[in-house]
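Asker: Pasting a predicted model and its sequence here:
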Amino acid sequence: MGYRTTAEKRAIFRELHQSGCFVLPNPWDAGSASALAGLGFKALATTSSGYAWSCARADGQLSLAETLAHLRYMVEATELPVNADFESGFADTAQGVASSVRMAVETGVAGISIEDSTGDPQSPLRGVADAVERMRAARDAIDASGGDTLLIGRAENFIVGRPDLDDVIMRLQAYATAGADCLYAPGIKTREQIAVVVKAVAPKPVNVLIGWESDLTVPELADLGVRRVSVGGALARSAWGGFLRAARTIIEDGKFDGFAGASSGVELNTLFGKREQGPQR
């Protein structure tokens, strides 16, 4: 596959949102991005939690500068379009969100997700008027930068412990009106919830998060009208789970049977040996 320009990646990403259903997995470094590309996924999304953990930090503790550097790194690590987990925009004001989004667009990402959470456990969701103003500011910043980067509006109710589906729908509809291209309510899980959200914001595409064991399949999600499926930090948590189980078996039991199920060096060398560019050693 030849080199893709930023414009080409963004055009491919936009086209993926026009019909069908695709899975948007969340790598956290060049290796995980390359592996997912090699497996045949069509686009990728960053994970704020997955990257934070790789830096020995908790989710939400990375700065704007650190996040922008990571976005640039991930875009350069793959020929696939990359959607940015841009948390709540890294600013207290709508004007600040616009400035942050402009910088995110400059990294070459194909999509930018903006949340309406505050980080304050006592008041975890922004007021709707404030959230809409911030979404509109993000939209204006993208348009001023060429307009080919997708904007994803996220209603965080179910993630922050405010599982009010009516409020979710009202927020998503408001974000769509403010210019969001795709809508996302992480934490909704049932077929009924998903179907209601898809219908409420149609014809705008909907992203569904599956970051836990679920009996829903990709074809079933497609039948519900879901356009894209992401996994958040679940792949990173799966990797950390295997790592910690193996390490604890050594330190606690003095045994090495925690390596069962690990990928072989041959498999990984073969996987990454297929990369057409990047350092070789």
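Answerer: Cool, the structure landed. All values derive from a computational prediction rather than experimental measurement.
Asker: Could you use CA atoms for every contact and neighbour count after this?
Answerer: Fine.
Asker: Strands of the stretch 51-200 of the chain, residue ranges please.
Answerer: For the stretch 51-200 of the chain, the strands defined by DSSP state E, counting those that start in this stretch cover 82-85, 111-114, 150-154, 182-184.
Asker: could those be laid out in JSON lines, adding mean neighbour count and distance to residue 9?
Answerer: JSON lines is the format used below for those (neighbours: other Cα atoms under 10 Å; distance: least, Cα to Cα, whole Å):
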{"stretch": "strand 82-85", "mean neighbour count": "28", "distance to residue 9": "8"}
{"stretch": "strand 111-114", "mean neighbour count": "25", "distance to residue 9": "10"}
{"stretch": "strand 150-154", "mean neighbour count": "28", "distance to residue 9": "11"}
{"stretch": "strand 182-184", "mean neighbour count": "26", "distance to residue 9": "17"}
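Asker: Any chance of the ones you listed in CSV with distance to residue 164 as columns?
Answerer: Shown next, in CSV, are the strands of the stretch 51-200 of the chain (distance: least, Cα to Cα, whole Å):
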stretch, distance to residue 164
strand 82-85, 23
strand 111-114, 19
strand 150-154, 14
strand 182-184, 14
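Asker: Select, out of those strands, the one closest to residue 266.
Answerer: strand 82-85 (28.2 Å; Cα to Cα).
Asker: still on that earlier bit, what's the closest of the strands of the stretch 51-200 of the chain to residue 122?
Answerer: strand 150-154 (19.5 Å).
Asker: Not counting residues beside it along the chain, what's closest to the most centrally placed residue in the chain?
Answerer: Closest to where the C-alpha atoms of the chain average out (Cα atoms, centre = their mean) is residue 45, at 4.1 Å. Spatially, and ignoring its direct neighbours in sequence, residue 45 is nearest to residue 83 (4.3 Å; Cα to Cα, 6 or more residues apart in numbering).
Asker: this is the comparison structure:
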Amino acid sequence: MTIDNSSNSSNSRTRAQRFVELHREGCFLLPNAWDVGSARILESAGFPAVATTSAGVAFSLGRPDHDFFADEAAGRVDRETMLRRVREIADEITVPLSADLEEGYGEAPETVADTISMALAAGAAGGNIEDFTGDRTRPLYDPALAADRIRAARAAVDTGGDPFVLVGRTDVLLVGGSLDEAVRRANAYLAAGADCAFVPGAADATTIGTLVRELDGPLNVVMGLTGGTLSLDDLRALGVRRVTVGGSIVRAMYRHLLSAARELADRGTFSYADDQIPQADLNRLFQHRS
């Protein structure tokens, strides 16, 4: 029996092209999911696309997120596991999915290129590559190497032939670097082939406004690292193209889980259940779609 995958391939390409077009003008919110259920809930709220959060995926597996570790590989979610989750989500939603690909799961540009090719094969319509190393002695990759890694990612996208939004992320501000360095790195990644720049740690109007003016391409900012005071309307007025929320939703969810666990263990009461979603509502939301 021959299985015709042409329809699925066409649908995936259409979604990916729609994702590319979202980055051409205006400002949109791209919330971050960590499994099929969370992605389906975000999709049901009407968002035009969904992203993954590597932190959320790691936490859902009882693992730590990519961070500074004495042994960088200790407990970290490997590339195959992360991309398996990306595929699971992409297969079960009808909107485009962007993948959090961390630093590409390896230093070499060739490794980054392989990761991008795997993300494309998993059904991702976009993905970000960051310059954070996880090594305290050199928190960021050398600028020239970091740009080469983005260049290799771009080549992999072009070879694949499908629409894909490549995001170059610099963690300069998160590791205590200057705004000038963040601008230099982000522009270098855009010049190397990134479609969008991502500068986490930029959360105030002055910093974000400077980035919008100084960057040679669209800017993604992340909200939710703290509560923050800027709204989506504020960010749109500043000229931001794309807004993500990183692991903030999953951290809020785990806060509720921990509170429920402590209530049960410490007090033996059940008030946490007063605000739950009815079973029937979740069943309707998660009904299988043919």
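Answerer: Done, it's in. Since this is a predicted model, take the numbers as computed values, not measurements.
Asker: overall similarity of the pair, as a TM-score.
Answerer: In this superposition the chains share a TM-score of 0.93, using TM-score structural alignment, normalised by the length of the first structure; 273 aligned residues with a Cα RMSD of 1.5 Å.
Asker: Show me what the residue nearest to the centre of the first structure lines up with in the second structure.
Answerer: By TM-score structural alignment, residue 45 of the first structure lines up with residue 51 in the second structure.
Asker: so who does that match touch?
Answerer: 30, 31, 32, 33, 97, 98, 99, 100, 244 (Cα atoms under 8 Å, 6 or more residues apart in numbering).
Asker: which ones are touching the alignment partner in the second structure of residue 67 of the first structure?
Answerer: Alignment note (TM-score structural alignment): residue 67 of the first structure maps to residue 82 of the second structure. Taking Cα under 8 Å, 6+ apart, we find residue 82 of the second structure in contact with 54, 57.
Asker: any idea how far residue 221 of the second structure is from residue 82 of the second structure?
Answerer: Noted for residue 82 of the second structure: a distance of 23 Å to residue 221 of the second structure, by Cα to Cα, to the nearest Å.
Asker: Ok, residue 125 of the second structure next?
Answerer: 19 Å.
Asker: Look at these two and report which has more neighbours.
Answerer: residue 125 (31 against 22; other Cα atoms under 10 Å).
Asker: Could you check how far the more buried one is from residue 212 of the second structure?
Answerer: 24 Å.
Asker: Same check on residue 110 of the second structure?
Answerer: Distance from residue 110 of the second structure to residue 212 of the second structure, by Cα to Cα: 31 Å.
Asker: Equivalent analysis for residue 255 of the second structure, please.
Answerer: Look at residue 255 of the second structure and residue 212 of the second structure: by Cα to Cα, they are 34 Å apart.
Asker: Looking only at neighbour counts, state which of these two leads.
Answerer: The neighbour comparison of residue 255 of the second structure against residue 212 (other Cα under 10 Å) goes to residue 212, with 18 against 12.
Asker: corresponding residue for that one in the first structure?
Answerer: When the first structure is aligned by TM-score structural alignment, residue 212 of the second structure is paired with residue 198.
Asker: Equivalent analysis for residue 126 of the second structure, please.
Answerer: Match for residue 126 of the second structure (TM-score structural alignment): residue 111.
Asker: Check the separation of the first and last residues in stretch 195-207 of the second structure.
Answerer: For stretch 195-207 of the second structure, the end-to-end distance is 21 Å (Cα to Cα).
Asker: Quick check: buried residues in it?
Answerer: Neighbour-count burial for stretch 195-207 of the second structure, with 16 or more other Cα atoms under 10 Å as criterion, is recorded at 195, 196, 197, 198, 199, 200, 201, 202, 203.
Asker: Could you measure from the residue nearest to the centre of the first structure over to residue 111 of the first structure?
Answerer: Using Cα to Cα, one obtains 9 Å as the distance from residue 45 of the first structure to residue 111 of the first structure.
Asker: got any residues that touch both of these two?
Answerer: With Cα under 8 Å, 6+ apart as the test, residue 45 of the first structure and residue 111 both reach 82, 83, 84.
Asker: Map the first one across to the second structure for me.
Answerer: Under the alignment defined by TM-score structural alignment, residue 82 of the first structure is paired with residue 97 of the second structure.
Asker: quick one, helices of the stretch 101-250 of the first structure?
Answerer: In the stretch 101-250 of the first structure, the segments counted as helices under DSSP state H, counting those that start in this stretch are 128-144, 165-177, 191-201, 218-223, 234-253.
Asker: Residues contacting the longest one, please?
Answerer: Residues outside helix 234-253 of the first structure that contact it (Cα under 8 Å, 6+ apart) are 25, 26, 27, 28, 50, 211, 212, 255, 256, 257, 258, 259.
Asker: cool, and the shortest one?
Answerer: In this structure, residues lying in contact with helix 218-223 of the first structure by Cα under 8 Å, 6+ apart are 20, 21, 23, 229.
Asker: Pull the number of nearby residues for the residue mapped onto residue 237 of the first structure from the second structure.
Answerer: Taking TM-score structural alignment, residue 237 of the first structure has residue 251 as its aligned residue in the second structure. Close neighbours of residue 251 of the second structure, defined as other Cα under 10 Å, add up to 16.
Asker: do residue 233 of the second structure as well
Answerer: 10.
Asker: Can you find the partner of it in the first structure?
Answerer: In the first structure, residue 233 of the second structure lands on residue 219 (TM-score structural alignment).
Asker: separation between its match and residue 183 of the first structure?
Answerer: Going from residue 219 of the first structure to residue 183 of the first structure by Cα to Cα gives 20 Å.
Asker: My guess is the match of residue 82 of the first structure contacts residue 120. True?
Answerer: No - counting by Cα atoms under 8 Å, residue 97 of the second structure does not reach residue 120; the two are 10.6 Å apart.
Asker: Next, show the common contact partners of these two.
Answerer: Common neighbours of residue 97 of the second structure and residue 120 (Cα under 8 Å, 6+ apart) are residue 126.
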